[in-house]
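Visitor: Dropping the sequence and predicted coords here.
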Amino acid sequence: MTDLLVFGRTGQLARELAALAPDATFLGRDAADLTDPAACADAIRRAAPGAVINAAAYTAVDRAESDADTARLVNANSPAAMARACAELGILFLHVSTDYVFDGAGDAPRSEDAPTGPLGVYGATKLAGEQAIAAAGGQWAVLRTSWVFSAYGSNFVKTMLRLGAERDRLTVVADQIGGPTFAADIAAAALTMIGRMRDGATGDVYHFAGWPDVSWAGFACEIVAQAGLSAEVAEIPTADYPTPAPRPLNSRLDCTRIARDFGIMRPDWRAGLGRVLTQLKDKA
């Protein structure tokens, strides 16, 4: 029997959760196939943990446009099965979601109760997962976050470091605005929420993102500066960088609810970036 069961093992969030909660049980694809909802539910029943965190997802935003069935299984059907199993057994369930559930209109930060309107398959399947979790009942929470980065896996920071070392000029979108979020900060927030929910705190949908909000181009400038690279960052509009799945222009998240209910404040992503650069240098 394990006290904390985590779906995911090699992803950015799972790796950071493992550093903070080494005694938890982590299920990779070999132990829990997220394209098999029944198998995910069975894994929870077998482990009978005190709490479950779903840190796994189908995050290939562009590929999801042509692979909707798989994205739906991983992002909606399996989390729904997990939530139902947890509700039946009285187990806490925390699921990680995304800013892509919104349409990205306007320039105001979106609250948890703001109207949703995903622009593509990825966002639509993540929203379907959120709705199914709420419908399952039990003690649950959904943690929406944005622009995740870490020293692990593939992410914007590592891409900019690679390209910035190879090129003199980087062209980066400047009209998409959001909060970059260090995966270790998400892991810490998730564990804090689980701890408080064990003490009786009620669950809900929560937003958690790094501060301050910035454009991808502004994020790139900070990466280049902190890494000591000489590459120039040239700003371009989204229209000049077409992708199979449209991106929300406004990914600002209002994070006051998580501060009110759990005392969790928005972390400065620039400090998280410094930690990632140190980790990557140590690994090299």
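Guide: It's in. Residues are numbered from 1 along each chain as shown.
Visitor: drop to CA atoms for contacts and neighbour counts, all remaining ones
Guide: Fine.
Visitor: so residue 197 sits right up against residue 203, yeah?
Guide: Yes. Taking contact to mean C-alpha atoms under 8 Å, the distance of 7.1 Å between residue 197 and residue 203 places them in contact.
Visitor: who touches both of the two?
Guide: With contacts taken as C-alpha atoms under 8 Å, 6 or more residues apart in numbering, not a single residue reaches both residue 197 and residue 203.
Visitor: Just the terminal-to-terminal distance for stretch 4-11.
Guide: One end of stretch 4-11 sits 17 Å from the other (C-alpha to C-alpha, to the nearest Å).
Visitor: quick one: contacts of it?
Guide: Residues outside stretch 4-11 that contact it (C-alpha under 8 Å, 6+ apart) are 14-15, 23-29, 32, 44, 47, 49-56, 152-153.
Visitor: Restricted to strands, list those.
Guide: The subset of the contacts of stretch 4-11 located in strands under the criterion DSSP state E comprises 25-27, 51-54.
Visitor: measure the residue nearest the centre of the chain to residue 205 for me?
Guide: Computing the C-alpha centroid of the chain and ranking residues by C-alpha atoms, centre = their mean puts residue 145 first, at 4.9 Å. Counting by C-alpha to C-alpha, the gap between residue 145 and residue 205 amounts to 11 Å.
Visitor: before we move on, what about residue 94?
Guide: 10 Å.
Visitor: second one coming, line it up with the first:
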Amino acid sequence: MKILVTGANGQLGRDIVKILGTRHEVYGLGREQLDITNEKQCENVLKDLNPDVIIHTAAYTAVDLAEKETELAFLVNAQGTKNLAITAESIGAKFCYISTDYVFDGTATNAYREDDEANPQSVYGKSKRAGEQHVQLLSSKFFIVRTSWVYGIYGANFVKTMLNLAKSRDSLMVVNDQFGSPTYTVDLVLFLEKLIKTEQYGIFHVSNAGICSWFKFACAIFEESGVKVQVNPCTTEEFPRSAPRPRNSAMQHEAIRANGFDEMRPWREALKAFLKELEESK
């Protein structure tokens, strides 16, 4: 397959290019090669490359800063996505948009299904939801993949942050009243590869199996890596941030099962694999 990846310098984008590049014709474009907010450039680049599939990972992801930079967040996440979706449709390409658990308000008592009502509370979440709506309206061959708590070998993420903090501290405080599903980029990429080969279009919730709190996730990181540090639970109120976080962003994988795909492995198993990858990369 001929695959164009936006945001190719990001955490997920780099793994997509690396893994899928071994068996597909992959064009990884960063902001220097493709400014998604430039409608004409999107049209020229996409028509020139004429890919079978566009995997759109480029995004404004500074969740707290977005509360101040509302216009920029919407320019990138909403208008940028719209620009790509319009041209993707005109060249007949499948469009895979990477979205987020932040489209939900986090008040549900159960894990969110794909057809549950989106009600984003943060500017970041609202801008990503606007991107979803553009994709649904403009593309006839779309996959919207909502994922959560993503970590991988490239870029900054929660796992790396915890391990780095433990080098200089004896104890850490981690939020224990926000729940979700961690997602390892490698597992996400392998799922995306299976998905884009099909015509099973729609919204998919994609994360490693199982649910935990950030506190439980942190404890598991240290247990699996053999790092000795005291982890203390705290509440969201004790750790204030500019942008509201969903208290519950756990996602059910109904679309994965309904379309005959295999569930991704449990999050703790994936964490072990990542820590091994991290160790081997040193």
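Guide: In hand now; what should we look at? Owing to the predicted nature of the structure, the values given are computational and were not obtained by experimental measurement.
Visitor: what's the TM-score for these two chains?
Guide: For these two chains in superposition, a TM-score of 0.95 is obtained (TM-score structural alignment, normalised by the length of the second structure); 279 aligned residues with a C-alpha RMSD of 1.3 Å.
Visitor: circling back: could you dump the ones in strands among the contacts of stretch 4-11 of the first structure into CSV with neighbour count added?
Guide: Rendered in CSV, the data for these read as follows (neighbours: other C-alpha atoms under 10 Å):
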residue, neighbour count
25, 20
26, 22
27, 21
51, 24
52, 26
53, 26
54, 23
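Visitor: Between all of these, which two are separated the most?
Guide: With distance counted by C-alpha to C-alpha, no two of these lie farther apart than 27 and 51, which are 13.7 Å apart.
Visitor: OK, contacts around the most far-flung residue of the first structure relative to its centre?
Guide: No residue in the first structure sits farther from the centre than residue 168, which is 30.9 Å out by C-alpha atoms, centre = their mean. For residue 168 of the first structure, the contact set (C-alpha under 8 Å, 6+ apart) comprises 230-232.
Visitor: Could you do residue 156 of the second structure as well?
Guide: By C-alpha under 8 Å, 6+ apart, residue 156 of the second structure lies in contact with residue 11.
Visitor: repeat for the one 10 residues further on
Guide: Applying C-alpha under 8 Å, 6+ apart to residue 166 of the second structure gives the contacts 172, 227, 229.
Visitor: What does the first one correspond to in the first structure?
Guide: Just to be clear, that refers to residue 172 of the second structure. In the first structure, the position corresponding to residue 172 of the second structure is occupied by residue 170, as judged by TM-score structural alignment.
Visitor: Okay, and its match sits in which element?
Guide: Using DSSP states H and E, residue 170 of the first structure sits in strand 169-173.
Visitor: thinking again about what came up before, so residue 94 and residue 205 of the first structure - more neighbours on which side?
Guide: In this comparison of residue 94 of the first structure against residue 205, neighbours counted by other C-alpha atoms under 10 Å, the higher total goes to residue 94 at 28 against 20.
Visitor: Which helix or which strand is home to the more buried one?
Guide: When secondary structure is defined by DSSP H and E, residue 94 of the first structure falls within strand 92-98.
Visitor: mean deviation of that strand from the second structure?
Guide: Relative to the second structure, and after both are superposed, strand 92-98 of the first structure has an average distance of 0.4 Å to its aligned residues, where the measure is mean C-alpha distance after the TM-score superposition for the first structure.
Visitor: Mind giving me the packing neighbours of that strand?
Guide: Using 3 or more C-alpha pairs under 8 Å, 6 or more residues apart in numbering; DSSP states H and E as the contact criterion, the elements in contact with strand 92-98 of the first structure are strand 51-54, helix 78-89, helix 121-136, strand 140-145, helix 183-198.
Visitor: Need the counterpart of residue 72 of the first structure in the second structure.
Guide: When the structures are aligned by TM-score structural alignment, the residue of the second structure matched to residue 72 of the first structure is residue 74.
Visitor: now that match: how far from residue 109 of the second structure?
Guide: According to C-alpha to C-alpha, residue 74 of the second structure and residue 109 of the second structure sit 29 Å apart.
Visitor: for residue 158 of the second structure, same thing?
Guide: Using C-alpha to C-alpha, residue 158 of the second structure is found at 24 Å from residue 109 of the second structure.
Visitor: Neighbour count for the two, which is higher?
Guide: Comparing residue 158 of the second structure with residue 109 by neighbour count (other C-alpha under 10 Å), the higher total belongs to residue 158, at 17 against 10.
Visitor: Would you mind confirming that residue 149 of the first structure makes contact with residue 186?
Guide: No. Residue 149 of the first structure sits out of contact with residue 186 when judged by C-alpha under 8 Å, with a separation of 10.2 Å.
Visitor: Stretch 18-35 of the second structure spans what distance, first to last residue?
Guide: 21 Å.
Visitor: Counting neighbours, show which residues of that stretch come out buried.
Guide: By neighbour count, with 16 or more other C-alpha atoms under 10 Å as the criterion, the buried positions of stretch 18-35 of the second structure are 20, 26-30, 34-35.
Visitor: Then stretch 151-165 of the first structure?
Guide: In stretch 151-165 of the first structure, residues buried by neighbour count (16+ other C-alpha under 10 Å) are 151-152, 156-158, 160-161, 164.
Visitor: Make JSON lines out of these and add distance to residue 214 of the first structure and secondary structure.
Guide: Shown next, in JSON lines, are those (distance: C-alpha to C-alpha, whole Å; DSSP: H, G, I helix; E, B strand; the rest coil):
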{"residue": "151", "distance to residue 214 of the first structure": "20", "secondary structure": "coil"}
{"residue": "152", "distance to residue 214 of the first structure": "22", "secondary structure": "coil"}
{"residue": "156", "distance to residue 214 of the first structure": "14", "secondary structure": "helix"}
{"residue": "157", "distance to residue 214 of the first structure": "14", "secondary structure": "helix"}
{"residue": "158", "distance to residue 214 of the first structure": "18", "secondary structure": "helix"}
{"residue": "160", "distance to residue 214 of the first structure": "16", "secondary structure": "helix"}
{"residue": "161", "distance to residue 214 of the first structure": "18", "secondary structure": "helix"}
{"residue": "164", "distance to residue 214 of the first structure": "19", "secondary structure": "helix"}
